[in-house]
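Chemist: One predicted model, sequence on top.
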Amino acid sequence: MIKVNLDFMLLKKKMTVVELAEKVGITQANISILKNNRAKAIRFSTLEKICQVLECQPGDILEYTVDDE
């Protein structure tokens, strides 16, 4: 499973979900879906913009874990 760890980066940048959504150009609902690990996919262009805004690498917000299924 791929997890999206936006909480730490948002805290580090002292940024809210609303601010991130505005700067990235997607809805607050879509940022929340990512943040709560309910997204099935993410466009590279969206990931790139999130990384630009948060000044981070994709590996700073994406984490792979083995499913227990």
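Modeler: All right, it came through fine. Because the structure is predicted, anything quoted here is derived from the model rather than measured.

Chemist: all contacts plus neighbour counts: C-alpha atoms, from now on.
Modeler: Will do.

Chemist: how many other residues sit next to Val24?
Modeler: 21 (other Cα atoms under 10 Å).

Chemist: so it makes contact with Cys51?
Modeler: No - using Cα atoms under 8 Å, Val24 is not in contact with Cys51; the gap is 9.4 Å.

Chemist: May I see the buried residues of the longest helix seen in the chain?
Modeler: As assigned by DSSP state H, the longest helix anywhere in the chain is helix 44-54. For helix 44-54, a neighbour-count test (16 or more other Cα atoms under 10 Å) marks Leu47, Lys49, Ile50, Cys51, Leu54 as buried.

Chemist: adding another structure so you can compare the two:
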Amino acid sequence: MIKCHLSRLMGEKKLKIADVTRETGINRGTITRLYHETAERVELDVMNKLCEYFKCELGELFEYKSDQS
């Protein structure tokens, strides 16, 4: 399972979905699905924009967790 830490990153900076959407140009629905961890796919350009915006590595935004845990 892939975990998305967007909600944690946003919480640390006290950002709302609207803030990230406005400042990155990423579709609000995409940000919402990532925030609630309901996204089934993510485009590479979206991951790139989020990493640039949060000044983080991809591993800080997404994490692989074994389903066997």
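Modeler: Here it is on my side, so go on. These figures come from a predicted structure and were not determined experimentally.

Chemist: before we move on, back to that, will you turn the buried residues of helix 44-54 of the first structure into TSV that also has distance to Leu6 of the first structure?
Modeler: Output for these, formatted as TSV (distance: Cα to Cα, whole Å):
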residue	distance to Leu6 of the first structure
Leu47	11
Lys49	13
Ile50	10
Cys51	10
Leu54	9
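
Chemist: what residues are up against Met1 of the first structure?
Modeler: Contact partners of Met1 of the first structure, counting by Cα atoms under 8 Å, 6 or more residues apart in numbering, are Tyr64, Thr65, Val66, Asp67.

Chemist: which ones are touching the residue nearest to it when sequence neighbours are not counted?
Modeler: Distance criterion Cα to Cα, 6 or more residues apart in numbering; nearest residue to Met1 of the first structure, sequence neighbours excluded, is Thr65 at 5.2 Å. Shown in contact with Thr65 of the first structure (Cα under 8 Å, 6+ apart): Met1, Ile2, Lys3.
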